[in-house]
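Student: Got a predicted model here, sequence first, then my questions.
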Amino acid sequence: MVKIAILDDWQDVARGSADWSLLASRADLTFFADAFDNEDQAAAALADSDILLTMRERTAFPATLLRRLPKLRMIGITGANVATLDLAACSRQGVVVCNTAGGGSGAPFATAELALGLLIAAARAIPVADATMRAGGFQRGVPVGVSLAGKTLGIVGLGRLGSRMARYGAALDMKVIAWSPNLTEARAEAAGARLARKAELMAVSDAISVHMVLSPRSRGVIGAEDIDLMKTGAILINTSRGPLIDQGALVAAVRAGRINAVLDVYDKEPLPRDHPLRAAGNTVLTPHLGYGVEETWRDFYPRSVENALAFLDGAPIRVLNAS
């Protein structure tokens, strides 16, 4: 029987987000809730799989791993493209790759909404306040928060999500400034922000929210010298991708108590249990929840099922590497 692996279902949402019954009648389905520790573990677990239905970049598929999956015939990815999948290697190996692009609206601003929530949570020490209440306390030990009105919000990357974050900042009566390598004054103004130089943004912002796509060019776009410019006590929010920020410099600034790191994404995910960010008091941490809302799952998983069924029928759809 055909074996299908549904990968990286970290919140156990896959089964309830689509009707799997027709696919289950034609294939043996295995749902993986936990991340693989390394390539060897992934290769061993997936060696007998004919089809893999993946979730974004959670498990990387370089050529080295693909070569160790001799039975693999199809990979279904969620979204339009996945940077951690070697598409050329799939083509060489005869593996069909299908995506879920062209779906419904899903939740296009879910990540920006989370960034707003994280900003307010950090400004008002909401995680500490909640933990204190649950422990039987009240105000004692809860840090005094700050008002965001009148403060400066710096946005790195003013695309779809960054522009939405600019609107949220304006709604809070914050001064909004923005920078990205190709941002123009006109585009910044259209989004309700003022174009700033990168160094200025890092130095004057009370909170900085990063909204850039990870690429070789943008990796480390917030470097040690940028973090050194930040105000003491400033909030640095990252809901995009961990490697956009120099992690060593970030950890050093957090450990020194200079800045507040507010993070939904990390260089390595899941974040290791012993990672120093987990122990720091001046952090607010969420487990890469940005796009992960009900509306997203109800878009991704039914299309993943459709892709697998179409492939089994011999007429694959939404194929990325069609010859």
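Tutor: Ah, there it is.

Student: Please make it C-alpha for all contacts and neighbour counts, starting now.
Tutor: Fine.

Student: Span of stretch 53-72 from start to end?
Tutor: Using CA to CA, to the nearest Å, the end-to-end distance of stretch 53-72 comes out at 11 Å.

Student: What of stretch 31-42?
Tutor: Criterion CA to CA; first-to-last residue distance in stretch 31-42 is 13 Å.

Student: And that stretch, what's buried?
Tutor: For stretch 31-42, burial by neighbour count (16 or more other CA atoms under 10 Å) applies to 32, 35-36, 39, 42.

Student: Second structure follows, compare the two:
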Amino acid sequence: MLDDFQGAATELADWSVLKGEVEVFSLREHLDGEDALAVALADCDIVVTLRERVPFPGSLFARLPRLKLLIASGMRNTVIDYAAAQAQGVTVCGTQSSGIPPAELTWALLLGLARGIVEESTALRTDGPWQSTVGADLHGARLGVLGLGRIGGHVARVGLAFGMRVSAWSPRLTEERAAEHGVELAASKEELLADSDFVTVQVPGGDSTRGLIGAAELALMKPTAYLVNTSRASVVDQDALLAALRAGRIAGAGVDVFDIEPLPAGHPMRTAPRLLATPHLGYVSHANYTTYYRQAVENIQAYLAGSPTRLLP
């Protein structure tokens, strides 16, 4: 099991049901690069990977001749070469994943930015100034939701509960779909960005959304507006966002996803101004992890029985 940073993988599922058939171990440290993965996984017949942090291209499959079963959390993964897996005789399975935890983290970041939670808490704990920020109001403000799918729908409903004016946009979003959620359909991505006081990114990753928000799009936002991205790093141009934050072109950003994960020491995103950042915690919740690992066990049992389930893609 890859990237078991918290040591939760073996605690949240009953792996003992595989005793005598599978030797189970987890890796607490991230393996950086194909060479490290090829060495560490050389003797593995089964690998469990989390989300899309670790790419599995054809070149890696070719270096893992023993690998027979790859299990990914979630039922969508853009960094697995499925054709190569099939050619190598590797079965690929997924697990269910709830959209509620990332929606909740979106609001944690948005609220943290709006009310200066980190700055004020840090000042209080270090004998700093008493009240140094003036919070941004949510009630009556415009929330722009980029992507009104499973997660974006949750985000939009919470915005409405806060009394916000909520609009949404995505390339295929219709007025009917927006109306089902009780939100307005923005005429364009540009209108959404220009009119919103808070923008949240909930579109999926992939070629169609890569660079959807770049320097030109960030320039459309109000200088008092905030951007929150808990979707995929590829959707927002990281260099353009860093430039906007450093220049004060937007009030701030909340980011949970990065071009490189884990972020290397000294990476500019670690010290960027006006940035509230978390280490890809969107999917990291007790309920989600329990689902991932319990269904990973079920997937292994089904594979060993000759009837693999939850096949990807």
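Tutor: All right, it came through fine. All figures in this text were calculated on a predicted structure; none of them were measured in a lab.

Student: Looking at the buried residues of stretch 31-42 of the first structure, spot the one nearest Val204 of the first structure.
Tutor: Closest approach to Val204 of the first structure among the buried residues of stretch 31-42 of the first structure (CA to CA): Ala35, at 39.1 Å.

Student: What does that closest one correspond to in the second structure?
Tutor: Alignment note (TM-score structural alignment): Ala35 of the first structure maps to His30 of the second structure.

Student: quick one on the thing from earlier: closest to Ala207 of the first structure out of the buried residues of stretch 31-42 of the first structure?
Tutor: Ala35 (32.0 Å).

Student: Next one: that closest one from Pro272 of the first structure, what distance?
Tutor: Ala35 of the first structure is 11 Å from Pro272 of the first structure, by CA to CA.

Student: same deal with Gly290 of the first structure?
Tutor: 19 Å.

Student: neighbour-wise, which of these two wins?
Tutor: Neighbours of Gly290 of the first structure and Pro272, each counted by other CA atoms under 10 Å, are more numerous for Gly290; the result is 18 against 11.

Student: residue contacts, the counterpart of that one in the second structure?
Tutor: Counting by TM-score structural alignment, Gly290 of the first structure lines up with Gly282 in the second structure. Contacts for Gly282 of the second structure (CA atoms under 8 Å, 6 or more residues apart in numbering) come out as 101-106, 230, 256.

Student: Arg270 of the second structure too?
Tutor: Neighbours of Arg270 of the second structure in contact, by CA under 8 Å, 6+ apart: 263, 277.

Student: Can you find the partner of it in the first structure?
Tutor: Here Arg270 of the second structure is matched to Arg278 in the first structure, going by TM-score structural alignment.

Student: after superposition, how close is the helix or strand harbouring its match to the second structure?
Tutor: Per DSSP states H and E, Arg278 of the first structure falls inside helix 276-279. Its aligned residues in the second structure lie a mean 1.4 Å from helix 276-279 of the first structure after superposition (mean CA distance after the TM-score superposition for the first structure).

Student: In that helix, which of the residues would be classed as buried?
Tutor: Leu277.

Student: which element follows that helix toward the C-terminus?
Tutor: strand 283-285.

Student: Buried residues, whichever helix or strand comes after that following strand. List them.
Tutor: Where DSSP H and E defines the elements, the next helix or strand beyond strand 283-285 of the first structure is helix 294-312. For helix 294-312 of the first structure, a neighbour-count test (16+ other CA under 10 Å) marks 295-309, 311-312 as buried.
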